[in-house]
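Visitor: I'll drop the sequence and a predicted model, then ask my questions.
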Amino acid sequence: MTPRGTLRPRLAAALLALIAPLAATAATLEAGAPLPPLALEDQHGKAVTLGAGTRLVIFAADKAASDLINEVLAAQPDGVLTRLGAVYLADISGMPALVTRMFALPTLRAMPFAVGLGRDAAQLADLPRRKGAATLLRIDAGRIAGVDHATSPERLRQALGLGSPP
């Protein structure tokens, strides 16, 4: 039996141990926040960076968003991401490794544009996301100038300034 005076410090320490990891998780980025450095590879194993020329980050947090972005970008002429000053990132951390190797990577390698792949959930955890929506982060001088979400090909083309399908 423990004395009553020692129970409270132990309980407080246990609660702190449970809460500390939650406080340490990254907050979702918003307008005005600096663009965080990222160390990702694309579907071909090449480094993907967010450099000084990056004006737009297009982010897919789930398969529906990825399918939407792929549909819109695949219909564009080669070099669309470069012309837009854009980097496309996809969170594939929840995908089983076998599915990634056998299905996702071969499909992605056939795409005419690079996709930075977040294989670890922590890599892209602070990017804003909505289920089934493509996230667009507008970048100005290394800071997030605006956040937008698109749930349809028309809305995504409009947000990217691409107009009607070719």
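Guide: Good, I have the coordinates.

Visitor: For the rest of this, base every contact and every neighbour count on C-alpha atoms.
Guide: Fine.

Visitor: Can you verify residue 114 is assigned to a strand?
Guide: No. Using DSSP: H, G, I helix; E, B strand; the rest coil, the assignment for residue 114 is coil, not a strand.

Visitor: didn't it look like it was pressed against residue 42?
Guide: Yes. Residue 114 sits in contact with residue 42 when judged by C-alpha atoms under 8 Å, with a separation of 5.9 Å.

Visitor: okay, now the one to match up with it:
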Amino acid sequence: MMKKIILISLLTVASLFSSSFKVGDNIGVFSLPNQFDKKRSVDPSVQTIIVSFEKDTGANVNNFLDSKNVDFLQKHHAVFIADISGMPSIITKLFALPKMRDYKHSILLIYNENDERFIKEEGKSTLYRLQNGVIKSISFITKDDLEEVFK
């Protein structure tokens, strides 16, 4: 009986990471660590999620957010997520995290390369628009689109 419970639990967790979010999906509640290694929850109050998968797209979003007030993301019911799973851990610890800690905004981090919840397009960040935790639209944006995202 205990083996069945463990197996079901593992399959449930695996299914969370095995398919990408689609329009109409309810994202539920999930947590990711930020650049200070503090867990932050993404819940139905979030209306905008921006996810970057590359160094350049992440830098563009960070530069944009760094030019805003410290509570900009919170006021806009938004989160910024950076997928750093492909980065070697030594580079992450020695260079990337110290640089990220200089930013005044929170950056949620994906360390697990098997986390495929978010879709990506090369050279762009992914923008998820949500309402009550349900994905209403998914689009791909560049740094030139960031100001328009928050109007």
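Guide: Okay, I see it. The model shown is predicted, which means the values in this text are computed figures rather than measured ones.

Visitor: Residue 104 of the first structure: what secondary structure?
Guide: Of the three states, residue 104 of the first structure takes helix under three-state DSSP.

Visitor: How far does stretch 15-30 of the second structure sit from its chain's centre?
Guide: Distance of stretch 15-30 of the second structure from its chain centroid, counting by C-alpha atoms, centre = their mean, to the nearest Å, is 12 Å.

Visitor: which parts of that stretch are buried?
Guide: The neighbour-count check on stretch 15-30 of the second structure (16 or more other C-alpha atoms under 10 Å) flags 17, 21, 22, 26, 27 as buried.

Visitor: Just give me the match in the second structure for residue 64 of the first structure.
Guide: In the second structure, the residue matched to residue 64 of the first structure (TM-score structural alignment) is residue 56.

Visitor: dump the residue contacts of that match.
Guide: residue 123 (C-alpha atoms under 8 Å, 6 or more residues apart in numbering).

Visitor: And it, how close does it get to residue 87 of the second structure?
Guide: 13 Å (C-alpha to C-alpha, to the nearest Å).

Visitor: same question, residue 39 of the second structure
Guide: Distance, residue 39 of the second structure to residue 87 of the second structure, using C-alpha to C-alpha: 20 Å.

Visitor: the helices in the first structure, which residues?
Guide: Secondary structure of the first structure (DSSP state H): helices located at 4-24, 63-74, 80-84, 97-99, 105-109, 153-160.

Visitor: tell me which strands and helices the longest one is in contact with?
Guide: If contacts are counted by 3 or more C-alpha pairs under 8 Å, 6 or more residues apart in numbering; DSSP states H and E, helix 4-24 of the first structure sits against no helix or strand.

Visitor: Check the offset of that helix from the chain's centre.
Guide: Centroid displacement of helix 4-24 of the first structure relative to its chain, using C-alpha atoms, centre = their mean, is 33 Å.

Visitor: go on, the third one?
Guide: In terms of C-alpha atoms, centre = their mean, the centre of helix 80-84 of the first structure is set 18 Å apart from its chain centre.

Visitor: How about the fourth one?
Guide: Remark: helix 97-99 of the first structure is offset 20 Å from the chain centroid, using C-alpha atoms, centre = their mean.

Visitor: so where is that helix in the second structure?
Guide: Residues 89-91 of the second structure are where helix 97-99 of the first structure lands when matched by TM-score structural alignment.
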